[in-house]
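J.: Predicted model and sequence follow; I will ask about them next.
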Amino acid sequence: MAECILVLDAGTTSTRAMVFGRDGKLASVAQAELTQHYPRPGWVEHDAEEIWQKTLSCMREAVGEEGAEDIAAIGITNQRETVVAWDRGTGVPLARAIVWQDRRTADFCAALKEAGHEPLVQEKTGLLLDPYFSGTKMRWLLDNDAGVKAAAADGSLAFGTIESWLVFRLTGGVHISDASNASRTLLLPLEGADFDEELCELFGVPRAALPRVVDTHGPLAEAGAEWLGRTIPICGLVGDQQSATIGQGCLSFGETKATYGTGAFVLTNKGAKVPRSEHRLLGTVLCQGKGKRTYALEGACFVAGSLIQYLRDQLGLIGSAAETEDLARSIEDSGEVVIVPALAGLGAPHWKPDARGVISGLSFASGRAQIARAALEAMAHQTHDLAQAFAADGAAWTRLKIDGGMSANDWMAQDLANILDLEVERPDFVETTALGAAMCAAVGAGLHPDLPAAADAMRGNAACFAPDMDEEVRKARLARYARALSAA
C-alpha cells in the first residue's frame, strides 16, 4: 500500500517538491529558485510558466524513477495572494503573475477606502483594503492587460492563486481553489461557501473567471498519469501560512505560530467562530474539511527573510544568511542602529502601503555587524507590534511556536523570547509549511483519521527558548524602534 505524500511547496523565492512518510519523516527533496521580476518600484512579478515547469522538474526529481508507486497522494501549499491569469482552453498564462508583495494597486485600494467600502469588505471577508490581497490584482490585470481583457470578454479567462494554477496544469483543466487560499482574495465571505457576487461586482472581477471553492483536505482532484507515470489523487490544498499553522499542531483554540520566511506571519487558531478584529488584524480560514471551517486571526509583516536577502544581494553586506548570527553575537548590541524593514510597505497592524524602509542611529561606529544585528532585531520588533494587537483583540499569546527558514537562527529565536517576554518553541524540523500540507494530504487520502491524529503522528520534537533580558534593556530597545517606526 502506498503510504508516502508528495508535497509541492510553491514559495515566493523558490519552489520545492518533498516526499514525506506517513510518520512525517522527510524522504527526499528537490528545490529550484524562481526568478523575481521587478519592472517598477513596488511591483513584483513571477513567470507562471516558470513556476509550473520548475515544480514539475522538482517533483520528478524528488520522486525518482521508481518512487511514484509509493505516493498515496499529493499535497500543495503555496505563496498566497499571488494571482495568475490564464486561458482556460490552452492553459497558457496571459500575463506575468502579480506577486503578493506587489503594491501597484495602492491607489485603487485608497479610492475604495475613500468611497467608504472598507467596513463592508472587512465585515464579509475579515480582510482590509490593501494591495496585498488578490482581488485588486485581478482588477488591475483586467484594466491594464489587453490579453486578459480579451479573454474576459470571450469567456476564456481563468483567474487563480498558485495552488489553483498548479492543479489546473496537473489535472489538465480542473479549476478549483481551496477555502484557505480563496479567503485571501477579498471575494470570499468567511461564512460563505463560494465567492460573493456583491464583492465580485465591487472589485470588477467576473465570477465566471474564478475557480470552484473546495476543502483544504479530502479527495479534491487527480493528477494525470503523464507527469509521474500514474494518476495520483490530490488530497491537500492549503495556503502556506495556514499550512505552517497545521504543521505546528496549532489545532486547538488559542494556539499560535509565527513563520519567518520571506515575510513574517502570525496565526492564532480561533476555532469555529468567525474572528473579528478591532485592531487591524485579519480574519482568515485556517482549514476546511467536509465543508466545516476552522478560522484563524492573522497578522502579517511583509518583510522578514527578504530583508536578509536584501542585505546580501542588494547591499553586499553579507555573503550568506548564516553570517548574520555570527555577526550578531560578535557585538554586545546594535550600537543604537535600528531598521524598520518597510521595503514593501508596512503590514499589520499598521497597513501603510506607502511606507518605506528606515535605518536609524547610524554613526561612524556602525559597521556590518551592527546592521546585521539590527536586521535580526527587526524581526522581534515587528512581532512585538503584532503581539500588542493580538492582545488588544483578546487573543494574548501564552507561548509562540516559530518556524520557517529564519527561525533556524538561534540568536534570533532567543531575541524573540526576550523582546516578547514569553517562551518561544521551535520544532526540530522547521519546514512546517510543507509538513502541514503533508498532514492535509494524509488525512485527505485516509492515512490518518483527522488533523490532530496526523499532527500526533507526524510532528517531531521541539526546542524552547525562555526570555532572558533585563527589563530596562528591553524597554530601551522598544523605545528606539518606536521612534524609528514613526519615521517610516
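T.: Structure's in. What do you need? Numbers count the residues shown, from 1 in each chain.
J.: Every contact and neighbour count from this point should use C-alpha atoms.
T.: Will do.
J.: got a list of what the residue lying closest to residue 127 once chain neighbours are set aside touches?
T.: Of all residues not flanking residue 127 in the chain, residue 282 sits nearest, at 5.3 Å (CA to CA, 6 or more residues apart in numbering). Going by CA atoms under 8 Å, 6 or more residues apart in numbering, residue 282 touches 126, 127, 128, 276, 297, 298, 299.
J.: Second structure follows, compare the two:
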Amino acid sequence: MDAVLSVDQGTTNTKALLVDAGGTVLARGSAPVGVAFPRPGWVEQDAADIWRSVELAVRDCLAAAAGVTPAAVAVSNQRESVVAWDRGTGRPIGPVLGWQDARAADRCDELARAGLGGAVRRRTGLPLDPMFSAPKMAWLLGAAGPGGAGVALGTVDAWLVWRLTGGAVFACEAGNASRTLLFDLATLDWHDELLDAFGVPRAVLPEVRASDAGFGVTADLGFLPPALPVAAVLADSHAALYQHGCRLPGSGKSTYGTGSSVMAPVARLDDPPAGVATTLAWLTGRPTYAREGNIIASGAALAWMARTLDLPDATHLDKAAEAVDDTGGVHFVPAFSGLGAPYWDRSATGLLTGVTGGTERAHLALAALESVAHQVADVVEAIEASPGAAIEVLHADGAATASRRLMRIQADLLGRPVRVTDLPDASALGAATLARQALGLTASPVPAGSPGVEAAPAAAGTLVEPALAAGVRAARRAAWSGAVARSRVRTPLAESPGTGR
C-alpha cells in the first residue's frame, strides 16, 4: 500500500499519521512535548524531548496500522524555533529557543537603530522581531562558545531530518528557511549580508532544499523501517495552507494553535502592507509566496483563561460562556510576550479591561474567545490593505476550531464566511499530500504552468456565515482597538528586564 507516514511536530505535541494514496488516515499516534518558561519572555524546549515525542508518536501510529508499512515519510514542523547540536555527537547544545521566545528583543532593537530593519524587510519579507530565528541563532551561538566550532544550527525541520537520516542529511526546507530573517526571498538562498549582520556563519547552517526535493532516507532507527525516502517537508502553517487548497490570491486560512498564522497566497513577490509579512509558502517547481500575519497567543490565551477560571481545559470555555450574549464590556488582550502582527510590539503587556462588580465568569470566558477572533480579524484587515488581497472565505483549522462559539464569533467579526475544516491535522495531511505528489503516488493532476504543485482539492468543511449587523461589528472592533491601545502604553512594568522592548 502506498501510504505516507506524516510527522507533524508542533509546539506542545507531536502527531504521526499514516495516510493512504487517497488521503484517508489509516492510523494516528501522538505524544506531548514540554515547554518551559524560565524567565519572563523566555520560552524553551528540549531537543531530545522533541525527538522522543517523534519516536513515541510514530511507534503508536505504526502499532495501530495493522501491519501497513509506509512507503515514505513527510514532515511538518513548528516554525522559527531554533535547535543547536554537536555535529560529531548529535547531542543538543543548550535549549531549543521557541518561536514565542523574546530574549533577543534588545538585539533586534539595536539592529533597528542601526538601520537594518528596512533591509531585512526588503530581503526577507519579515519584520525585525525576536520571534524569527536569526537573533535566537546568534544567542545560541554565543552560549556555545567562541566561534561555534562543530555546531550545527537549524530550525526544527533540520533537526528532524538530521535525526531521521542518522546524521546523513543536514538540510532545511525553503519555507522554513524563509522564517529565519537570513533567507533572501528573491534568490532563494541565505543572504551573506544578513548572515554577517546577525553574526551567524553560513558554515553552521543547513543546506536549503525545495519542499519536495527529497531529504534523504531513514536510518535504522528501531521504530521506523530503514531506507524510507523523506519525500517532503513543509512548515506547519504552510502545510495547512497547502491542504486547504489555497493556491491562488483570494483564498486564505487561519490556523488556531498555540499561536495563530493567517496566510493568503499572493500573485507575485512585492512589498507587503504594514503589519504583515511576505513568506515563502512552499518551493516546488517554482516559488509560491504568501502574505502572513503571526499571532503570538491564541490557543495559549484560551488555555490561560481556562486555568484562571479553574476549568479543566480550554474546550470548556464554550460551556462557561453560554450564560451571556456579550462580554459586558470586558476585553482580554493576551500580550503575554508582547503582540505580534499587525502590531509587532514586544513592549505590549497583557490586560483585562472593562471589569466591573457585575463581571461574571461567563464574561471572562467569552472575552477570551473574542480575543482570539479579534486578533485574527486584525491580521485579515492588514493583509487586505494591499490591492487584490481580499480573502473571500477564511479557511480555519487547528484545535480551537472545535469551539463553535469561537467560529461564529470569527465569522461575525470578519463579516464574511469561515469554512471550518472537517478534517483534523491539516498540517500533517498537507505534508502527506505533497509527499504523495512528489513520489507520484497520486492521480491528482498538476495544473498547467504550476510544475510540482498538485491540483487543489475541493473545499470541505462546515461553512459558518456571519450574522452580526455591520454597525454592531464596527462598534465591537473599535472597542477592541481601544483595549489593544491600552495594552501598548509603556509603563515601568513594560520596561522591566525580560519583558521585551
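T.: Perfect, thanks for sending it. Computed from a predicted model, the values in this text were never measured in an experiment.
J.: Residue 330 of structure 1 maps to what in structure 2?
T.: Aligned counterpart of residue 330 of structure 1 in structure 2: residue 323 (TM-score structural alignment).
J.: next one: residue 189 of structure 1
T.: Under the alignment (TM-score structural alignment), residue 189 of structure 1 maps onto residue 184 of structure 2.
J.: picking up where we left off before, checking the contacts of residue 282 of structure 1 against structure 2: which ones persist?
T.: Mapping the contacts of residue 282 of structure 1 onto structure 2 (both residues aligned by TM-score structural alignment, their matches' CA atoms under 8 Å) leaves 126, 127, 128, 297, 298, 299 still in contact.
J.: rewinding a little: from the contacts of residue 282 of structure 1, which ones fall inside strands?
T.: Counted as lying in strands by DSSP state E, out of the contacts of residue 282 of structure 1, are 297, 298, 299.
J.: count of residues packed around the last one?
T.: Right, the one you point to is residue 299 of structure 1. Number of residues near residue 299 of structure 1 (other CA atoms under 10 Å) recorded here: 25.
J.: do the same with the first one
T.: As a burial measure, residue 297 of structure 1 scores 26 neighbours (other CA under 10 Å).
J.: That one corresponds to which position in structure 2?
T.: Superposed on structure 2 with TM-score structural alignment, residue 297 of structure 1 falls opposite residue 291.
J.: now the longest helix anywhere in structure 2: which residue numbers in structure 1?
T.: For structure 2, the helix with the greatest residue count under DSSP state H is helix 361-383. Under TM-score structural alignment, the alignment places helix 361-383 of structure 2 onto residues 368-390 of structure 1.
J.: Centre of the chain to the matching stretch, how far?
T.: Here stretch 368-390 of structure 1 shows a centroid-to-chain-centroid distance of 19 Å under the convention CA atoms, centre = their mean, to the nearest Å.
J.: Superpose on structure 2 and give me the mean offset of it.
T.: Superposed on structure 2, stretch 368-390 of structure 1 shows a mean distance of 1.1 Å to its aligned residues (mean CA distance after the TM-score superposition for structure 1).
J.: now the helices: where do they sit in structure 2?
T.: Per DSSP H, structure 2 carries helices over the ranges 47-63, 105-113, 117-124, 133-144, 156-164, 174-177, 192-198, 236-243, 299-308, 317-321, 361-383, 404-414, 426-439, 470-487.
J.: Kindly compare burial across those and name the winner.
T.: helix 174-177 (a mean of 31; mean count of other CA atoms under 10 Å).
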